[in-house]
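Undergrad: Would you be able to build a 3D model of this:
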Amino acid sequence: MNFLIENWVLILAAAVSGGMLLWPMLVSGSQGAAVSAAQAVHLINREKGVLIDVSEPEEFAKGHAAGARNIPFGQIEGHKSLPSNKALPLVLVCPTGARAGRAAGTLRKLGYDKAQVLGGGLKAWRDANLPVEKTA
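TA: Alright, predicted model coming up:
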């Protein structure tokens, strides 16, 4: 007991550093782990994953990942373009990844347990030299 009383500063430092190490896992666990562009391509090609861009139509028209379906974030619940098979992996993308993270949480609540976010958003897709399309 004396050890605890005499070394409370060390124990506090150890607890804080442990918490800082666990924090990224706790945060990513609540939002779902982000996938890299290579992992997203693997999900799409090997596991019949669906790429969904949650950008607004104007943003989508300026540039989006090739083959992505546009379902704006505000219309995600019950949208007709969502796959009926809820077991399929969904890869959500937006310009920064922020809206995609919120959309993934919404879709998981709707039963799409394999909804994941493309880490880094559309920029990560472009940085990986993957195809980007523009619409008129």
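Undergrad: Please count neighbours and contacts with C-alpha atoms only from this point.
TA: OK.
Undergrad: Could you look up the SS state of residue 86?
TA: Under DSSP: H, G, I helix; E, B strand; the rest coil, residue 86 falls in the coil class.
Undergrad: That one is in contact with residue 112, isn't it?
TA: Yes: the pair residue 86 / residue 112 is scored as a contact, 4.9 Å apart, by Cα atoms under 8 Å.
Undergrad: If you count surrounding residues, which of these two has more?
TA: Per other Cα atoms under 10 Å, whichever of residue 86 and residue 112 has more neighbours is residue 112, with 21 against 16.
Undergrad: I have a second one here; can you model it like the first so I can compare?
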Amino acid sequence: MQQFIEFATNHWDLFLALLIILLMLSGTNLISVIRGIKQISPAEATQLINHQGGIVIDVREDKEFAEGHIINSLHIPMGSVQQRIAEIEKYKQKPVIVSCRSGARSGTVCGWLRKHNFENVSNLKGGVMAWQNASLPLSKNGRKK
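TA: Okay, the predicted model is just below:
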């Protein structure tokens, strides 16, 4: 431990760079934790959808959504969510799962929804990529808003 402290003090610039890189790598999760946004796995998302009537809001752009999305997800691109918040007010009482490609954009949208009093909001950790990696199906048809 003493050597570590000595290294950190002698090479503070390298140590600072390491800390910055670690924070950047964990940034999405760190911000979500600070905001109180729940991160859920694809398996947890399917449980919410199948057993609690959870709704998935996909915040990716049109082209990304058309390439494949979670079945029955609502498509509201991130840039439109704040202007269209009234359209999704009816889902306030349901579990809301927000998804994007990797989980970064959806984390931001979760924060916006929390500010609009959506209590049961979750971010799909790893986004649609994690959904695919879990061998869960994607659809090219669905509700488009």
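Undergrad: Mind listing residues that contact the top helix by length along structure 2?
TA: Assignment by DSSP state H gives helix 12-25 as the longest helix of structure 2. Surrounding helix 12-25 of structure 2, the residues in contact under the criterion Cα atoms under 8 Å, 6 or more residues apart in numbering are 8, 30.
Undergrad: Would you mind identifying the next helix or strand past that helix?
TA: helix 27-35 (DSSP states H and E).
Undergrad: how about the helices of structure 2, start to end?
TA: With DSSP H, the ranges of helices along structure 2 come out as 2-10, 12-25, 27-35, 42-52, 62-67, 78-81, 104-115, 127-133.
Undergrad: Nearest to residue 141 of structure 2, out of those?
TA: Among the helices of structure 2, the nearest to residue 141 of structure 2 by Cα to Cα is helix 62-67 (7.9 Å).
Undergrad: what stretch of structure 1 does the closest one fall on?
TA: Aligned by TM-score structural alignment, helix 62-67 of structure 2 corresponds to residues 57-62 of structure 1.
Undergrad: how big's the offset between that stretch and structure 2?
TA: Taken over the aligned residues, the distance from stretch 57-62 of structure 1 to structure 2 averages 0.9 Å (mean Cα distance after the TM-score superposition for structure 1).
Undergrad: mind listing what's buried in that stretch?
TA: Neighbour-count burial for stretch 57-62 of structure 1, counted by 16 or more other Cα atoms under 10 Å, picks out 59, 60.
Undergrad: Nearest residue to the middle of structure 1?
TA: A centroid search over structure 1 (Cα atoms, centre = their mean) returns residue 117, at 1.7 Å, as the residue closest to the centre.
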